[in-house]
Structure formats: structure tokens, C-alpha cells
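Visitor: the sequence isn't on hand, but the structure is:
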């Protein structure tokens, strides 16, 4: 197999674009289908598809934020208006957010942990797919990824959990890379 220089260079320079730096335009309907196809080409031992995706776009972004603010207000009585406004903005300004949901299946040979990793790979492939299509993206989990009422509002079923919210849009600025770990600090070689 020949070296794919473009892919290699992408992987060597991949970085997230923070939500505050994402804006319009987002993917077209056709680009979204390509993105979803890329996202779902992940390791899936047993071919059991232990994940689902929920798309939040258009006016639904604002509506989901309003519902998050309502849940936050119930969770924290007396929450101030500025904090509620932060919750209302959770799915803005990025034009597209995709919730990746781990949906484990009973399987005698595939432990739930492996299925969870497969869902994580879907989230990571969304980042790669967004970059391949010329978009910026950010994988985020915040309180609402772990809150039962927020999960229910977003369509999480019993036994499922949110793995990631991947926010996607056009990068509004070029960002500098952050420090990465020294390989010597995180890599070892096993020897008998």
C-alpha cells in the first residue's frame, strides 16, 4: 500500500476548533450524508452497531438550548439569568451538532466496554470527516451529557448514554496547536 501523504499530514496536524470559533456555513445535506458515512466506518466487532447519532441543526439548536436552560433551572434553583443564557447558547454558534450515543447490545463475545469504544470512534471519525470536508469541529461533553433529563430530552433511551457532542461548522480563525505529550512519556516497549 502506498503512503497517503495527504492523510498522513492531516493526522499529524489534526486539532479541534473550539465551539466559539465555529460558524456558518455548516455542511450541506449532501456533505452531511458523506460525513455520517465517514463517521460510521469504525471498528464494530460483531457488526452490532452499538451507537446512534442524533443531529441538532437549524432552529432545533435554539430549541434544544431553551430546554437545557429549563433543565438547568430545575437542577439548580435560583440559577441567575447569565447562567441560563449560557445554557441557551450550548448548541450555538456551530451550525451543526451531532450527539453520539452509546447504545450497547447484548452480545456474548463483545463486552460493553468494547462497544463504548466503538461509539468513541464514531465521535473521532466525525472530527476527521469534518476536516476532510473543510470544516472545523470540536468534541465536547458537558453536564448535559450525563444528566438523565437532558439525555431524555435529546432522545437517549434506557441503557444508553451520550459519548460526545461533536460541534461542526466553518472555522472562523486559524488556531495554534497546543502542546502534545512527549512520546517518551507515554510510550513503552514490553519486553519478556
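Guide: Sure, I can see it. Keep in mind it's a predicted model, so treat the numbers as computed, not measured. Numbering: from 1, shown residues only.
Visitor: can we go C-alpha only for contacts and neighbour counts from here?
Guide: Noted.
Visitor: what about the strands in the protein?
Guide: 22-23, 51-57, 96-102, 136-140, 161-171 (DSSP state E).
Visitor: quick one: those as JSON lines, columns for mean neighbour count and distance to residue 87 too.
Guide: Formatted as JSON lines, the strands of the chain follow (neighbours: other CA atoms under 10 Å; distance: least, CA to CA, whole Å):
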{"stretch": "strand 22-23", "mean neighbour count": "22", "distance to residue 87": "17"}
{"stretch": "strand 51-57", "mean neighbour count": "19", "distance to residue 87": "15"}
{"stretch": "strand 96-102", "mean neighbour count": "26", "distance to residue 87": "15"}
{"stretch": "strand 136-140", "mean neighbour count": "24", "distance to residue 87": "14"}
{"stretch": "strand 161-171", "mean neighbour count": "25", "distance to residue 87": "14"}
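Visitor: check it against this one:
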């Protein structure tokens, strides 16, 4: 077999073991500016039919997280009633759990030859590539959405423009504990061979 197609056993082993870390278990430091730029550059290397770039990034840093948390807590209370102490703490700390949170924004739109669904899938690929790149760089990472990803008022505050939506928030920091493995699907339950049906 030629060198061109031998592959990378180390990369495959990394992918076999990659695991998300709960954002509440992350700490400083997060990626510095150079590392973050590299991670985002890697994340942008995904399939993109038509070269539309139907996604973009919004970076939220921990010093801004408290202000964001106060807004989200107030908005949640306005829409859902008063919060108990645990829920209030959850809202206040949504953007302070990790040193860096990257909002991956889907800006999919109608194009004559590029289905909307393909553009949305491309944004999902960006999220997964960023999670994997952060983990490969030695950081803890987790892809979350939560209610604020789907709320119009929260989205506007967090930087969405008309027609945009969040594909997810990628939390990146330093792990404080090993990730816990979870049950994975049995391959035979989710794989089949195509057969022609009459």
C-alpha cells in the first residue's frame, strides 16, 4: 500500500477515544488567541457545497459571561416566572463555565442549487470539527445548545442577525477530571446493507 493511503493510526485512536467533558467541570486556561484562531481555522475546513460559508463564529469570553448570565436570567424569569436558587445559578453561569464559548451560527439561506438542509449540515460539521480540534489540542470541549440557542430575544442579545440561528455553543477549557464514558450504540443495530425491494 502506498504512503498516500496508509492513514494515521494515531488519529484513528484519538477519534475512537474522543469524549466530551461537561462544561461545568472545565477551568482556566482556555485557548489563547493564537490557539483559538488555529482551532477556528480547522473548524472551518468542512464540506461546504457551493462554497457558501453558511456559518460564522461568535466568541464569548469568560469576563463577559457574567453580564450575559444576568441578561439570560432576567429574560428567563420574564418568560417563565421566578427562578429558584439552583435555576438562577444555572442561568447566571451559562457563559462562565468555560473560559471560551464559541457560538457557531448557521446562516443557511435559500439558494437555487444548494439545499437548505445541506447548509445546515455543514454548520453541524463545523461544531463537531471544533469539538474534535479542541480535544486534539488538549482542551476539554462540549457542544451545547440549551434554551437560549432557540429563543429569539436571547439570540438577538447574543449576536444573531436576521435569518440566523445557533447550531450550538462550543465550550472550551481545561479539564479538571477525566471524562466519563457512556454507552454507545451497537453497530449492528444502526447499520444495514441496501437491498433492492420489488
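Guide: Cool, got the structure. Everything numeric in this text was worked out from a predicted model, so none of it was measured.
Visitor: of the strands of the first structure, which approaches residue 1 of the first structure most closely?
Guide: strand 136-140 (29.1 Å; CA to CA).
Visitor: can you tell me which residue is spatially central in the first structure?
Guide: residue 166 (2.6 Å; CA atoms, centre = their mean).
Visitor: quick one: map it onto the second structure.
Guide: Structural alignment (TM-score structural alignment) places residue 166 of the first structure against residue 170 in the second structure.
Visitor: kindly report the same for residue 67 of the first structure.
Guide: So residue 67 of the first structure corresponds to residue 71, using TM-score structural alignment.
Visitor: and the gap between residue 28 of the second structure and residue 97 of the second structure?
Guide: Going from residue 28 of the second structure to residue 97 of the second structure by CA to CA, to the nearest Å gives 10 Å.
Visitor: what about the two, which has more around it?
Guide: Legend: neighbour count by other CA atoms under 10 Å for residue 28 of the second structure and residue 97, higher for residue 97 (22 against 15).
Visitor: my read is that that one contacts residue 26, right?
Guide: Yes - look at residue 97 of the second structure against residue 26 with CA atoms under 8 Å: they come within range, at 6.5 Å.
Visitor: aligned partner of residue 116 of the second structure in the first structure?
Guide: Using TM-score structural alignment, residue 116 of the second structure pairs with residue 112 in the first structure.
Visitor: wait, what's in contact with that match?
Guide: 104, 105 (CA atoms under 8 Å, 6 or more residues apart in numbering).
Visitor: how near is it to residue 160 of the first structure?
Guide: Relative to residue 160 of the first structure, and taking CA to CA, residue 112 of the first structure is found at 11 Å.
Visitor: overlap in contacts of the two?
Guide: residue 104.
Visitor: tabulate the strands of the first structure in TSV, adding columns for distance to residue 30 of the first structure.
Guide: As requested, the strands of the first structure are exported to TSV (distance: least, CA to CA, whole Å):
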stretch	distance to residue 30 of the first structure
strand 22-23	19
strand 51-57	14
strand 96-102	14
strand 136-140	17
strand 161-171	15
